[in-house]
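Enquirer: got a sequence here, can you build the structure:
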Amino acid sequence: MPAKRIVIIGGGFGGVKCAQTLRGQLRPGDAELILFNKENHLVFSPLLADAVGSSLSLDDVIVPLRQLLPGVQCRTEEVKGVDLAGSRIEYESHDGQPRHLDYDHVILACGNISNLNVVPGMADHAFPLKTVGDAAVLRTHVLSAMEKAEVCDDPEKRRWYLSFVVVGGGYSGVETAGEINDLVRSSLRFYSNIRDEDVSVTLIHSRDQLLPEISPQLREFARKKMEMAGVTMKLNARVMLATGEGVGLKDDFVRGGTIVCTIGSTTSPVVDRLDTPKEKGRILTDPDMRLRGRANAWAIGDCASIRNAHDGQPSPPTGQFAERQGRQVANNVVRTLAGEPTRPFSFKVLGQLCSIGGHSAVAEMFGFKLSGFIAWFVWRGVYLFKLPSLSRRMQVGFDWAWLLIFPRDLSCIKTDVTERISHAHYEPGDYIIKQGEPPSGFYVIEQGEVEIVRSSPEKPGGEVIAALGPGNFFGEQALLSNRPRGASVRARTPVEVVVMGRNVFTTISKSLAPLRNALTAAITRRSSAAWQERPAVLAALREFKLADFIEPAPAPLLRPTDSLYEVTHQFARNPSDFFFVSPDGARLDGMITLTDLLRAQSNGVKPETPLADFMKKDPASLAVTDTALIAASAFREHGFKTLPVVADKTGRRIVGVVRVRKLIAKVLEVVPPPTGLTVPPVPPA
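Expert: As a prediction, this is how the structure comes out:
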């Protein structure tokens, strides 16, 4: 009989324990065991926070799979999909080409992946903690922040460097906050310019107590102990957004130079594409962990929804359960190969452990509740025993013992030396760049608006001189001229920008003709404004009130659901060359010009197509509180003849419209002509 091929997808706790159990119960000639995992090592995730806090070396929290699983084929190709009906997997081979592999049994243990997009701006500004790479980057960032704070001569900026915000009050969040707090505060004796009061570590949790998995008594102990160590708690607080300055709560803003997010996960792409019933992104299984309706496909760990026969409750996504599921699913596969009946998953929780920093922990083991140093000693002992090899246990045990006597390692290995293209999120009032700063990045606006603020001897507090919206860019002049920033850029509304590092910008702008042409046009346009050469024009624009130029918006207001046919009739019946689009008759949602209409018709847009599909969405607009100077800058930047005016940038209630013709006429009325020129006579009626 040919050997059965058993494929395991995922090298976490569940997948590794499954492979170990199968290898122990099946002879090599009975089954070919193949484990797919993108990394060639097992990450011992409960110790990632210790790696961030320099309690452990990064090497101590990983174990090479090939050394851990002798007799198992370990492959690092990425699995792209599973054909359950055809009993075949698709993976990306070493050369980037798709390959297929048939199986007799497949065990899905691929877990979940981080998804910081659950909170606006979190993916742009927060550090996740899911992989050993995440731990390495975060550790380097924390130590870099301390180095910057040491040489910073601005007390407020120094405190910002040393402000750390951890989002999530579960095991990962509590352990990470405790480790960062220990690392920073215990290392202050090596920094002469940093004081203990400069450091702030804030733990934010959406519930009223930390660590919901353990007893109320131990939760309260953990909270008090961490507060005594210097960690600030914000409970019953839900993070609404994240920016480069910190995180926004419903009624508060917490400043933080470092944000760590331990919440937010999503289904892995393999599971997402799987043709099988799911619940909240997790695979639904039968009691024996088989996929529903499948005889040779199984699922365990975070990616699966498995009911525990011991108490009838869904299994929590923890390493303790994943490991036990891996063992039991392996036993069920062996029983299936032998023609024996399978057994449902059943497991009684052995205990819960969590380190809270300062050689202190909380633990519940076999009905006993422990806290303080004894719980910390038990916590370390349990995890030391769980490490999968004797050599690793000895190495980690020595490191822990060493730190009881000697200080933590403060070496800062740079991990982000290569510039890249990234995204960033800013809230209204946040400064994206500041006047006088050295040039470092080029920015393209994806969503929202920014305002250009310039300080001068006449206006030391700064004056808003322009506003930019989606599709506009800024930061190019300082980069190309290699001069300090000539003005500040401040978020006017919530803003999403694409950021290019200096070297990336230089390379692309030289080789990409459209970008080079756009930069040339923008620089010419922005450097040749009439008021920059004529102080009288600038003074007049500063004095004009925008309200004097506002005209009623053209009627009617169109709806996003109006069809191309209906919009065409509106242009035919009314003299206006443009209309605003509003879903409720008040809020500005879009704009359609006669040119847009003709373009849609020439592009073959069908008559029944809704206006929302071809209008200008979220067009650039002015606020009632804007100055005429901002209006002139907006006309120049966008090349528009008219701009909508809204009551404010949040509600975007339509107030009216401003025409560039009327603004020019007003300037000509009050500003004398240049020397040697006269005003042309008005022709007779």
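
Enquirer: please make it C-alpha for all contacts and neighbour counts, starting now.
Expert: OK.

Enquirer: identify the residue spatially nearest to the residue nearest the centre of the chain, adjacent ones excluded.
Expert: Closest to where the C-alpha atoms of the chain average out (CA atoms, centre = their mean) is residue 123, at 0.5 Å. Residue nearest to residue 123 in three dimensions, not counting chain neighbours: residue 116, with 4.7 Å by CA to CA, 6 or more residues apart in numbering.

Enquirer: from residue 167, how far off is the one you found?
Expert: According to CA to CA, to the nearest Å, residue 116 and residue 167 sit 11 Å apart.

Enquirer: one more, please, to line up against the first structure:
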Amino acid sequence: MRYGEATVTVVDPRSYMTYQPFLPEAAAGSISPRHVVVPLRRVLPKAEVLTGRVTTIDQDRKVATIAPLVGEAYELPFDYLVIAMGAVSRTFPIPGLAEQGIGMKGIEEAIGLRNHVLEQLDKADSTNDEEVRRKALTFVFVGGGFAGAETIGEVEDMARDAAKYYTNVSREDMRFILVDAADKILPEVGPKLGAYGKEHLESRGVEVYLSTSMDSCVDGHVVLKNGLEVDSSTIVWTAGVKPNPVLSRFGLPLGPRGHVDTQATLQVQGTDYIWAAGDNAQVPDVAARKAGVENAWCPPNAQHALRQARVLGDNVISGIRGFPQKEYAHANKGAVAGLGLHKGVAMIVMGKMKIKLKGRLAWYMHRSYHGFAMPTWNRKIRVFADWTLAVFLKREVVSLGAIETPREEFYEAAKPAPKVAQSAEAQLPPTRAKSEEKAKAS
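Expert: Presented below is the predicted three-dimensional model:
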């Protein structure tokens, strides 16, 4: 665009973007959490970045209502609008899930999971209560897609390494459970590689229960549909995602699952000034439909989102200048998944040929693909530096659980001292106290 041709305003409740495929490695300590996020103001120097939430959109007046972090809400006018709010964890009304579950959609959750797991090892190592110990060393993961399989693989690796430094905890004392309602895990890489992933996790001592679900987890007591009951202090929920529910308040046309309904040009149906892309958009998969797959939609993954963004940017400029819109079409290039250090699966699509890899070579493919897909060279270099240092240095296994409540210790030191209760004699009026002293003396 020409200088001064437009103002680009980005509204987000966080001042950074998270590269979600690296969350499992951040949870395991393979990558520094700071290197998984990209500060918006640094990488978008020519854009206006507002930290807040869009609460309502008035399409008739072309005004969005912004709720900032502090202060009163205000209106922001626009000429063109892009909806890219992503997705949130898809949950179900399971008793105890809201209180006990840990998600894996943000860097905060990845850091929290890492600290929580290491804290459980600390508890198990320092207690004589066998019930508390068993509950602390039982880890339940719900969801066998990319997020669930990668997270349990990375966390199991970290726990195995950490156990070497504990006197009373070994890997044999731990219990890792993976649960999925489907009949296979890692469906994105195909049935054969999914079966390999299941066998690999089981060879590492992970219990995998398919075609089952979790009925409840009140107070950490997990009840599965297949009848299994265990007590666990760690319940990780990775059972899929859904579009951001706030979309229902914007008056936009939505698909059956809550996605913004768009044309192949990424324009929202029925509009010529609103576009949508990524996990919150229902985008027709033109390449799949040309191959004969009816009603195909682009899956919610980074492979499509990154490419949709480029087409969307071009189409917005075309819309401003009155040029025709371009359709988004991308044939699936495959999928890669890491299952811990030096372990992974990969399916690479080259035309009509599918190359399937597993083990260390697939793990290299996983790291290479996501390493180069990471936004900005600053973050690319930092991620590769983390991986290089890990070759020569041991994994850090320290828990920083207090980071979640950093002011607690200071508050305890600075809070006002409690008033000391005065003795009964001190509470008597002066004249009465003196008379009683004389009486005692006589």
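
Enquirer: and the residue nearest to residue 123 of the first structure, how many neighbours?
Expert: Residues near residue 116 of the first structure, counting by other CA atoms under 10 Å, number 21.

Enquirer: hang on, the earlier thing: can you list residues touching both of residue 116 and residue 167 of the first structure?
Expert: The contact sets of residue 116 of the first structure and residue 167 overlap at 261, 263 (CA atoms under 8 Å, 6 or more residues apart in numbering).

Enquirer: related to what we said a few turns ago, pretty sure the residue nearest to the centre of the first structure contacts residue 117?
Expert: Yes - counting by CA atoms under 8 Å, residue 123 of the first structure touches residue 117, with 5.5 Å between them.

Enquirer: helix, strand or coil for the counterpart of residue 389 of the second structure in the first structure?
Expert: The pairwise alignment with the first structure assigns residue 389 of the second structure to residue 402, based on TM-score structural alignment. Three-state assignment for residue 402 of the first structure (DSSP: H, G, I helix; E, B strand; the rest coil): helix.

Enquirer: distance check, residue 402 of the first structure against residue 388 of the first structure.
Expert: Taken as CA to CA, the span from residue 402 of the first structure to residue 388 of the first structure is 21 Å.

Enquirer: more crowded one of the two?
Expert: Applying other CA under 10 Å to residue 402 of the first structure and residue 388 shows that residue 388 carries more neighbours, namely 17 against 13.

Enquirer: did I read that right, that one in a strand?
Expert: No - applying three-state DSSP, one finds residue 388 of the first structure to be coil, outside a strand.

Enquirer: residue in the second structure paired with it?
Expert: Alignment note: residue 388 of the first structure maps to residue 375 in the second structure; criterion TM-score structural alignment.

Enquirer: residue contacts, that match?
Expert: Going by CA under 8 Å, 6+ apart, the list of residues near residue 375 of the second structure reads residue 38.

Enquirer: and residue 139 of the first structure, by the same measure?
Expert: 51, 52, 53, 54.

Enquirer: try it again at 7 Å.
Expert: 52, 53 (CA atoms under 7 Å, 6 or more residues apart in numbering).

Enquirer: where's it, which helix or strand?
Expert: helix 132-151 (DSSP states H and E).

Enquirer: which residues in the second structure does that helix align to?
Expert: Residues 107-126 of the second structure are where helix 132-151 of the first structure lands when matched by TM-score structural alignment.
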